[in-house]
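Student: Whatever this is, show me its structure:
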Amino acid sequence: MIKTIIFDLGAVLIDWNPHYLYRKLFEKEEEMLYFLENICTPAWNEEQDAGRSLQEATNLLLAQFPEHRENIEAFYGRWEEMLGGAIEGTVQILRELKEGGKYNLYALTNWSGETFPVAQERFDFLGWFDGIVVSGTEKDRKPSSSFYHTLLNRYEILPSQALFIDDNLNNINAAQQLGIASIHFTSPEALRKALEERKVL
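Tutor: Here you go, the predicted model:
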């Protein structure tokens, strides 16, 4: 019996994409893509999600790519411009679950502890959760099993009574290995259907 629902945030409830910023900084799409694939890379960004400071991360790239100083410094200097807004269909689902009052609601997110307060200020629905575990604060991240255990232990959640929602298949697989039922998020519409099939909605 499901008693707890755990949401990922980025690409599930919040639309975050570096392209929103860097399309303003590069004239050509291919130059932007090269920069984000080879300089400010996803792997580099994930280390901030795991607790590395923004300043240390920026300095690391400036030492390697001094010719890209302006664009490197923009990544966190203008980070808020990467936030595209709420994914309204999922927010509506979260609202219905909150108003229904049948489930404990938590968020487990890979997010820098330094930038997460910006999201908290912008998105009121983050206040609907009974608790949020942020990777950058814990210095651990999905899909590490220890990160899931941080949430489970802190809020006394039984894996067999939890349902986890994430857009990343690696994170889904990690949750399932811990005995947590999971839904791979692809769209709000597909999520609603999956929750209705499970009689959660």
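
Student: hey, let's count contacts and neighbours off CA atoms from now on
Tutor: Noted.

Student: now the helices for this structure?
Tutor: Taking DSSP state H, the helices of the chain run over residues 19-25, 29-38, 42-49, 54-64, 69-77, 88-100, 116-122, 135-138, 145-154, 169-177, 188-197.

Student: Pull out the buried positions in the longest one.
Tutor: Going by neighbour count (16 or more other C-alpha atoms under 10 Å), the buried part of helix 88-100 is 89, 90, 91, 93, 94, 97, 98.

Student: rewinding a little: which of the helices of the chain has the highest mean neighbour count?
Tutor: helix 135-138 (a mean of 21; mean count of other C-alpha atoms under 10 Å).

Student: which outside residues touch that helix?
Tutor: The contact list for helix 135-138 (C-alpha atoms under 8 Å, 6 or more residues apart in numbering) reads 48-52, 108-114, 141-142, 147.

Student: ok, those vs residue 173, which is closest?
Tutor: residue 142 (10.5 Å; C-alpha to C-alpha).

Student: in this protein, what residue sits furthest out from the centroid?
Tutor: residue 67 (30.4 Å; C-alpha atoms, centre = their mean).

Student: Contacts only, for it.
Tutor: Contacts of residue 67 by C-alpha under 8 Å, 6+ apart: none found.

Student: Could you also give me the structure for this next sequence, so I can compare it with the first?
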Amino acid sequence: MINNIIFDFGAVLVDWNPHYLYVPYFGDADKAEWFLTEICPYDWNAQCDAGRPIKDITAERVALFPDWEKEIRMYFDRWVDMMGGPIPGMEALVREYKQRGYGVWGLTNWSGETFPLVRHNYPVFDLLDGYVVSGVEKLLKPDARLYRVLLDRYGLKAEECVFIDDNPANTAGAEAVGIHGIVFHDAAQLRKDLDCLLLGA
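Tutor: Model (predicted):
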């Protein structure tokens, strides 16, 4: 029986996209895309999601691309400008399943330095019974150890949990430790997928 629903944060509960900062800054979507591919790519940001200090990865990047120092430093100095709104329908969905008696939890790849900057801007986070942030634990999904941190910390049984993430690699990581996985598309599809799983569990 499924008793607990675990949610990823970015692109599931809340919208985060560095293009929101850099497209207006450059005034050119193609230039922003080039910058975020060649100068500040996602795997660079993932280092702080894994617990590396922002000041360290920023200094390393500036040393590699000194002509882009201003734009590189903007990445974390103006982090909040990369945030969009809540993902449509998701706060209501979390609230509904919580009211139906399910435990609702969070498991996110997110820097322990930047998450506190936006933690209180989104009421959906207040609905969660608990959550684990990768940057605090210095582990990244889909590392099995990060899922086990959540399970162990809150006394959850893997087979009684379902994990929702927009990245199939991360739902596969959950399934590898015995947690059911659902790949997120939108709130309407998730409701169908959840009810199918919960009614059949």
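
Student: picking up where we left off before, which ones among the contacts of helix 135-138 of structure 1 are found in strands?
Tutor: 108, 109 (DSSP state E).

Student: Of the contacts of helix 135-138 of structure 1, just say which sits nearest to residue 196 of structure 1.
Tutor: residue 108 (22.3 Å).

Student: and the gap between the closest one and residue 21 of structure 1?
Tutor: Using C-alpha to C-alpha, to the nearest Å, one gets 25 Å for the distance from residue 108 of structure 1 to residue 21 of structure 1.

Student: Just tell me what residue 187 of structure 2 corresponds to in structure 1.
Tutor: Residue 187 of structure 2 maps onto residue 188 in structure 1, with residues paired by TM-score structural alignment.

Student: was I right about that match contacting residue 90?
Tutor: Yes: between residue 188 of structure 1 and residue 90 there is a contact under C-alpha atoms under 8 Å: 5.1 Å.

Student: tell me, what's touching the two both at once?
Tutor: Common neighbours of residue 188 of structure 1 and residue 90 (C-alpha under 8 Å, 6+ apart) are residue 12.

Student: Now for residue 156 of structure 1, how many residues are close by?
Tutor: The number of residues packed near residue 156 of structure 1 is 10, by other C-alpha atoms under 10 Å.

Student: Tell me which residue of structure 2 lines up with it.
Tutor: Residue 156 of structure 1 maps onto residue 155 in structure 2, by TM-score structural alignment.

Student: how close does its match sit to residue 136 of structure 2?
Tutor: 19 Å.

Student: Residue 117 of structure 2 too?
Tutor: From residue 117 of structure 2 to residue 136 of structure 2 the distance is 14 Å (C-alpha to C-alpha).

Student: for residue 13 of structure 2, same thing?
Tutor: 19 Å.

Student: quick one on the thing from earlier: for residue 129 of structure 1, find the nearest of the helices of structure 1.
Tutor: helix 88-100 (8.3 Å).

Student: any idea how far the counterpart of residue 70 of structure 1 in structure 2 is from residue 101 of structure 2?
Tutor: Matched to structure 2 by TM-score structural alignment, residue 70 of structure 1 sits across from residue 70. Remark: distance between residue 70 of structure 2 and residue 101 of structure 2 (C-alpha to C-alpha) = 49 Å.

Student: One more: residue 5 of structure 2?
Tutor: 11 Å.

Student: Tell me which of these two has more neighbours.
Tutor: A direct count of neighbours by other C-alpha under 10 Å for residue 5 of structure 2 and residue 101 places residue 5 higher, at 23 against 10.

Student: I'd say that one and residue 158 touch.
Tutor: No: if you go by C-alpha under 8 Å, residue 5 of structure 2 and residue 158 don't touch, sitting 10.7 Å apart.

Student: Figure out how far stretch 176-195 of structure 2 is from the centre of its chain.
Tutor: Counting by C-alpha atoms, centre = their mean, to the nearest Å, stretch 176-195 of structure 2 is centred 15 Å from the centre of its parent chain.
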